[in-house]
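Peer 1: No sequence on hand, only this structure:
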């Protein structure tokens, strides 16, 4: 059973499964690339095939221009993933990746296809964001300090000037993309949604996670873990167990705290 993500197209890093029942597309947080999900293939049952999405400007695509808008990014990704949207599939996204997954699902509805499930992590529902300063407008020093406060990047990154010089443009471009995005209301999706978050995350409080219930006419559940914005760094095994069990129709253990199900 292959447990390694392999590049198949500029956008797709896939761990191919011959007995796949469902394909899970994974969208990383701001500044991150497909390698954020490098460990995931080994954590899922063999019936779940992991596809990590690599956007321009990330990792091995660092020299490519960043998308000028969320709308442009969604259109491009929808076309790039079209050959892989055969059979049952689902989306997972963390932080800005959750918004990408949600907006892509809305765009795909117009094309006659929908994911089986949306797993949205570390991100408040549209219209329920906690007021916060726009990070992309900060100076490099203040921007780096704000990112360090999210606990999503190793401290060593911020003490390595060469690495920061490489990463800052991508990080700033991603925050610019999402902080300038204005949600356009539409009817709820006919897709079950599971929201995940950390109980001390100031960027995605429980009330903002619960508000995803407004965006679906299907089932909704909420799992709250101990931790902040990057709670999943310490809860990867539990998180992936819940997702895999949900996709395969198995009864998941209550790994998160404060589970709420509609």
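Peer 2: Arrived safely, thanks for sending. Predicted model only: the values in this text are computed from it and were never measured. Numbering: from 1, shown residues only.

Peer 1: alpha carbons only for contacts and neighbour counts from here, please
Peer 2: Fine.

Peer 1: can you give me the strands in the stretch 1-150 of the chain?
Peer 2: According to DSSP state E, counting those that start in this stretch, the stretch 1-150 of the chain carries its strands in the segments 6-7, 12-15, 22-27, 48-53, 89-94, 118-121.

Peer 1: wait, residue 23 sits on residue 81?
Peer 2: No - under the criterion of CA atoms under 8 Å, residue 23 makes no contact with residue 81, lying 11.7 Å away.

Peer 1: Residue 215 is nearest to which of the strands of the stretch 1-150 of the chain?
Peer 2: Taking CA to CA as the criterion, strand 118-121 is the member of those that comes nearest to residue 215, at 10.7 Å.

Peer 1: That closest one - contacts with which helices or strands?
Peer 2: Packed against strand 118-121 by the contact rule (3 or more CA pairs under 8 Å, 6 or more residues apart in numbering; DSSP states H and E) you find strand 89-94, helix 96-109, strand 193-198.

Peer 1: Run the angle between the longest one and strand 89-94 for me.
Peer 2: Going back to what we said before, that points to helix 96-109. Here helix 96-109 points in a direction 150 degrees away from that of strand 89-94 (axes from the mean of the first three to the mean of the last three CA atoms, to 10 degrees).

Peer 1: Please compare the first structure with the one that follows:
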């Protein structure tokens, strides 16, 4: 698939949302929330693996890529309120939320914020690479020096050594990462009623953040946050298993959103 076969992101709609669509009216929407230091572009390759019935809405947090000059969000509440404001008009059809690492906590908070506004609930909540809010281990990496922050990024993977070894690039990356770590490490979830949508927990088999020992404890705590079914799917890989296992992850998401999306002879383009 060539870059021209997908339309450019519709940035005019909102600085918070990136869309890569061929113009087909979607039946479902998949709203994806990035990890700490991540951007909407992390999910762009997913667009080529989705059928026309599903529109990808990738969230662009401030302080990165084309929003580099926008001030970082100060708190989880501020972030979720802004997201609910821009997403509410787009919930006119069934949707699912997918969050990786920090994004999983954002997705959970967003589901509650939308519920409090009387908006439609997500059909599914997909949470990846992090234990449930209130049970996830909270550190103080954002208070440490650059060497400690770099060591944390190397531990998790997902950031190339070329970037971390280049002083200029490292400075650009670490500012955003530190802001995101500050947000998630100072976040303290409120006690909330359980959601009523199914929760799907995805993890890498070698993920240092959510290993097999922790995932066995009621799906990393996620099972206690919904009245519906909780399912766990483990993929080979580390914290960023999503990149090498992209095709399998997207197929899993589609199957859980609507089984008809992966049956009936559908064939979708692929990316490396």
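Peer 2: Arrived safely, thanks for sending. It should be emphasised that the depicted structure is a prediction, and the values quoted were computed from it without experimental measurement.

Peer 1: circling back: which of residue 23 and residue 81 of structure 1 has more neighbours?
Peer 2: residue 23 (25 against 16; other CA atoms under 10 Å).

Peer 1: hmm, back to that, any chance of the helices and strands packed on strand 118-121 of structure 1 in a markdown table, plus distance to residue 39 of structure 1 and mean neighbour count?
Peer 2: Written out in a markdown table, the entries for these read as follows (distance: least, CA to CA, whole Å; neighbours: other CA atoms under 10 Å):
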| stretch | distance to residue 39 of structure 1 | mean neighbour count |
| --- | --- | --- |
| strand 89-94 | 15 | 24 |
| helix 96-109 | 17 | 22 |
| strand 193-198 | 19 | 28 |
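
Peer 1: Dump these to TSV, plus distance to residue 150 of structure 1.
Peer 2: Putting these into TSV (distance: least, CA to CA, whole Å) gives the following:
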stretch	distance to residue 150 of structure 1
strand 89-94	13
helix 96-109	14
strand 193-198	12
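
Peer 1: Of all the ones you listed, which one is nearest residue 63 of structure 1?
Peer 2: Counting by CA to CA, residue 63 of structure 1 lies closest to helix 96-109 out of these; the figure is 20.5 Å.

Peer 1: before we move on, back to that, any common contacting residues for residue 23 and residue 81 of structure 1?
Peer 2: When contacts are counted by CA atoms under 8 Å, 6 or more residues apart in numbering, residue 23 of structure 1 and residue 81 have no shared neighbour.

Peer 1: still on that earlier bit, out of the helices and strands packed on strand 118-121 of structure 1, which is closest to residue 54 of structure 1?
Peer 2: Nearest of these to residue 54 of structure 1, taken as CA to CA: helix 96-109 at 11.0 Å.

Peer 1: name the helices or strands packed onto the closest one?
Peer 2: Helix 96-109 of structure 1 is packed against strand 22-27, helix 70-81, strand 89-94, strand 118-121, with contacts defined by 3+ CA pairs under 8 Å, 6+ apart.

Peer 1: highest average neighbour count across those?
Peer 2: strand 118-121 (a mean of 27; mean count of other CA atoms under 10 Å).

Peer 1: how close does it sit to structure 2?
Peer 2: Following superposition, strand 118-121 of structure 1 is found to deviate from structure 2 by 0.5 Å on average (mean CA distance after the TM-score superposition for structure 1).

Peer 1: Next one: residue 82 of structure 1 from residue 17 of structure 1, what distance?
Peer 2: Distance of residue 82 of structure 1 to residue 17 of structure 1, given as CA to CA, to the nearest Å: 18 Å.
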